[in-house]
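*Asks:* Coordinates for the following, if possible.
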Amino acid sequence: MKLERLVSMIYMLLNHEILSASALAEKYNVSQRTIYRDIEAICAAGIPVVSYHGVNGGYGIMEEYKMDKSLLGSHDVDSIITLLRSMSTIFEDEKAEETIHKLQTVQRESRNPAMSLDIGSWRPYNENLRMIKDAIANQFVLQFEYVSTKGERVNRSVEPVHLQYKYDSWYLYAYCRLRKEYREFKLPRIMSLVVTGEHFLQHQHEPKPAKTFNEKTHSGKGDTSITLRFSPSCMARALDFFVGVDKRFNEDGSLEINLENQDMGGIRWLMPVLLSFGDGAEVVEPLELRKMVKDTLQNMIEKYREV
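*Replies:* You can find the predicted model right below:
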């Protein structure tokens, strides 16, 4: 009960200029002597409580310790709290929770949040996220087995720089000692992660900027235009995946998506995406890609010839 009273008193002092001992005693239904002891305990915890004398005297927290409410509007505070809540859930970050409590003291009114954010709190690799975050903070070398886009399993030793969330997944940006350059590693492909006790020196690097969907898919090495048609049953998922591209709705209810300036030599990423839609997706053009899909499907059928 005393701890709850102390925490409540701290927030009361943060939200008011000055509170008298009598007002605090009345609110918490204790004696003024108890309030004096509570104030001493709060000061001992490192929170700078100031005593003001006179008719309108009482207790307050040093102004330099408070966050100026005029610096942040209610929308700013709500947005920051929303982001911090999601991050604290993933990383079990007590400091983030403390920051949330501090920000709540500058909210002008208590209300239900207009927005919530979940950037992967359910992910099975959240423990890896927390290990990597600690390794970045302490500059520890990481070791793991990584599965490349070519299906190769290679042991990597890396010096982690930062974590980034994009394309609905987490990525580690790090200096790879094997390749001797900075690389991105997708977390679901990281296995047998180990945080070594080896420290590395801070590198002079420029963080890799996040790419848009078009930058990711357009290599600039070709000018092929790809048109895909999706049935109504697959339309919602197609819109979820292909963001920021040209699209057209047909009279029969189907959806057509156009990908401009594609390099057919680097189109491997599109094949598994198309196959995941089953018969709900069709390549309209080019003919070369239609043949690639046909050949892939025929190879798949051969695997089940005896069924």
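*Asks:* CA only for contacts and neighbour counts going forward, please
*Replies:* Will do.
*Asks:* these two touch, right, G253 and F230?
*Replies:* No: using Cα atoms under 8 Å, G253 is not in contact with F230; the gap is 9.1 Å.
*Asks:* Between those two, which is the more surrounded one?
*Replies:* F230 (24 against 12; other Cα atoms under 10 Å).
*Asks:* for the host helix or strand of A25, packing partners?
*Replies:* Using DSSP states H and E, A25 maps to helix 21-28. Under the contact definition 3 or more Cα pairs under 8 Å, 6 or more residues apart in numbering; DSSP states H and E, helix 21-28 sits against helix 32-44.
*Asks:* Next secondary structure after the helix it packs on?
*Replies:* Immediately after helix 32-44, counting by DSSP H and E, sits strand 49-52.
*Asks:* Run through who's touching that following strand.
*Replies:* Contacting residues not belonging to strand 49-52 are listed as 18, 39, 42-43, 57-62 [Cα atoms under 8 Å, 6 or more residues apart in numbering].
*Asks:* Give me the buried subset of the residues you listed.
*Replies:* Buried members of those, scored by 16 or more other Cα atoms under 10 Å, are 18, 39, 42, 58-61.
*Asks:* ok, of those, which one's closest to L178?
*Replies:* I42 (52.2 Å; Cα to Cα).
*Asks:* shouldn't the closest one be in contact with S8?
*Replies:* No: with contacts counted by Cα under 8 Å, I42 stays clear of S8, the gap being 11.1 Å.
*Asks:* Helices along the stretch 201-307 of the chain, start to end?
*Replies:* 213-217, 235-241, 270-275, 287-303 (DSSP state H, counting those that start in this stretch).
*Asks:* Please provide the structure for the following sequence as well, for comparison with the first:
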Amino acid sequence: MMQVHRMFEIIYLLMHKKTLTAKELADQFEVSPRTIYRDIDTLCEAGIPIYTTKGKGGGIRLVDSYILNKSILSEKEQEEILSSLYGLHAVSGDTEQVLSKLSGLFNKTSPSWIEVDLSQWGADDSGKYQLLRTAILQQRVIVFDYYNSYGQFSRRRVEPLQLWFKHKTWYLRAYCTDKEAVRLFKLTRMKRLEQLEDIFEECPLLRTDGLLPDPPSRQTPSIQLVLRIDASQAYRVFDEFEEEQITKEQDGSWLVTVEYPEDEWVYGYLMSYGPYAEVLAPAYIRDILKERLQLAANRYL
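*Replies:* The predicted model follows:
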């Protein structure tokens, strides 16, 4: 592995410094000139066009205008590698050096077709993502304050496994030592996040198996809702629902049929539309919302 890394660095240096002597490369990598010549022979056998010249101004150099893709990677493979690294850079922020080197080797300018910002508007969450990334890769236990979907507060101690992005939201998949089961934690609800010195040994089954189901007593039943949403809310309709769930009415309003788990979240979500949405079915949901809206109105009377 050390030899491969050194040969990669040799190519990079030759592309930027044009000509180097065996002694200069040997000093750079703290090896003998003989080792450098062996590396050069290996690179030549792999199809890298390196040649040496003797005399004043001589040394080791690459064929002019050489780029890495002529020998190893296709154009598509280069683009896929750079795009993947830019995605990682958005989360970790520590791939800039690798990106710079590969962009130079591929003779490509930095792709600018996408920009990823994981923070909320007006907030900087980059530290949270970096801490979680480090904890996952180093298998370090973390603790944090958490409010679940029932509004219950707890201090959690977990073994982090993966970051998940699902339905516009980031989650942490982790083994909760208190519940002794794998759980999903919404990142926006995780506060006072800390990484401990404790190292955990990951069970392979936890990585490959799906989420363990909640106990039956905590499973949330789903309901099918029929909503009429005002025409002025088109931006929300197309942000929040699938096309097959939406029907446009003659008056310009939107008829939406959607299935959601029935819990506190769905009541708050429906109320977030204010006067711009009406629940047509089921009838008992209408009654629940009437009662909650009345209680809310009483606070201002």
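*Asks:* Would you format the helices of the stretch 201-307 of the first structure as a markdown table with mean neighbour count and distance to K247 of the first structure included?
*Replies:* Output for the helices of the stretch 201-307 of the first structure, formatted as a markdown table (neighbours: other Cα atoms under 10 Å; distance: least, Cα to Cα, whole Å):
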| stretch | mean neighbour count | distance to K247 of the first structure |
| --- | --- | --- |
| helix 213-217 | 13 | 14 |
| helix 235-241 | 14 | 9 |
| helix 270-275 | 13 | 16 |
| helix 287-303 | 12 | 19 |
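*Asks:* what's the spacing between the strand or helix carrying L14 of the first structure and its chain's center?
*Replies:* Using DSSP H and E, L14 of the first structure maps to helix 2-15. Distance of helix 2-15 of the first structure from its chain centroid, counting by Cα atoms, centre = their mean, to the nearest Å, is 32 Å.
*Asks:* From the geometric centre of the first structure, which residue sits farthest away?
*Replies:* V55 (50.9 Å; Cα atoms, centre = their mean).
*Asks:* ok, that residue to S20 of the first structure distance?
*Replies:* Distance, V55 of the first structure to S20 of the first structure, using Cα to Cα, to the nearest Å: 10 Å.
*Asks:* Of all the strand elements in the first structure, which one is longest?
*Replies:* strand 153-166 (DSSP state E).
*Asks:* can you map out the strands along the second structure?
*Replies:* According to DSSP E, the strands that the second structure contains are 19-20, 50-53, 59-62, 140-147, 153-166, 169-176, 181-186, 190-199, 222-229, 246-248, 254-261, 277-281.
*Asks:* Which among the ones you listed is found nearest to E80 of the second structure?
*Replies:* strand 153-166 (20.4 Å).
*Asks:* how much does that closest one stray from the first structure?
*Replies:* By mean Cα distance after the TM-score superposition for the first structure, the fitted strand 153-166 of the second structure averages 1.2 Å away from its aligned residues in the first structure.
*Asks:* Kindly state which residue of the second structure is aligned to R290 of the first structure.
*Replies:* Mapped onto the second structure by TM-score structural alignment, R290 of the first structure lines up with R286.
*Asks:* so what's that match up against?
*Replies:* Per Cα under 8 Å, 6+ apart, neighbours of R286 of the second structure: 279-280.
*Asks:* just to revisit the earlier point, got a list of contacts for the longest strand of the first structure?
*Replies:* So strand 153-166 of the first structure is in contact with 119, 132-133, 135-136, 139-148, 170-178, 200, 210, going by Cα under 8 Å, 6+ apart.
*Asks:* Give the buried subset of these as a PyMOL selection command.
*Replies:* Here is the PyMOL selection string for the buried members of those, based on 16+ other Cα under 10 Å:
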select buried, resi 119+132+133+135+136+139+140+141+142+143+144+145+146+147+170+171+172+173+174+175+176
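*Asks:* Can you name the residues in contact with the helix holding A25 of the first structure?
*Replies:* 5, 9, 31-32, 34-36, 58-59.
*Asks:* Let me know whether R61 of the second structure touches H16 as I believe.
*Replies:* No: the pair R61 of the second structure / H16 is not scored as a contact, 10.2 Å apart, by Cα under 8 Å.
*Asks:* Spit out the residues that contact these two alike.
*Replies:* Counting by Cα under 8 Å, 6+ apart, nothing touches both R61 of the second structure and H16.
*Asks:* circling back: turn the buried ones among the contacts of strand 49-52 of the first structure into TSV, including distance to V284 of the first structure.
*Replies:* Shown next, in TSV, are these (distance: Cα to Cα, whole Å):
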residue	distance to V284 of the first structure
I18	72
I39	74
I42	70
G58	77
Y59	74
G60	71
I61	68
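*Asks:* follow-up on the earlier one: tell me which of the helices of the stretch 201-307 of the first structure approaches M115 of the first structure most closely.
*Replies:* Here helix 235-241 is closest among the helices of the stretch 201-307 of the first structure (Cα to Cα), at 19.7 Å.
*Asks:* Mind reading off the mean deviation between the closest one and the second structure?
*Replies:* Looks like 1.3 Å for helix 235-241 of the first structure (mean Cα distance after the TM-score superposition for the first structure).
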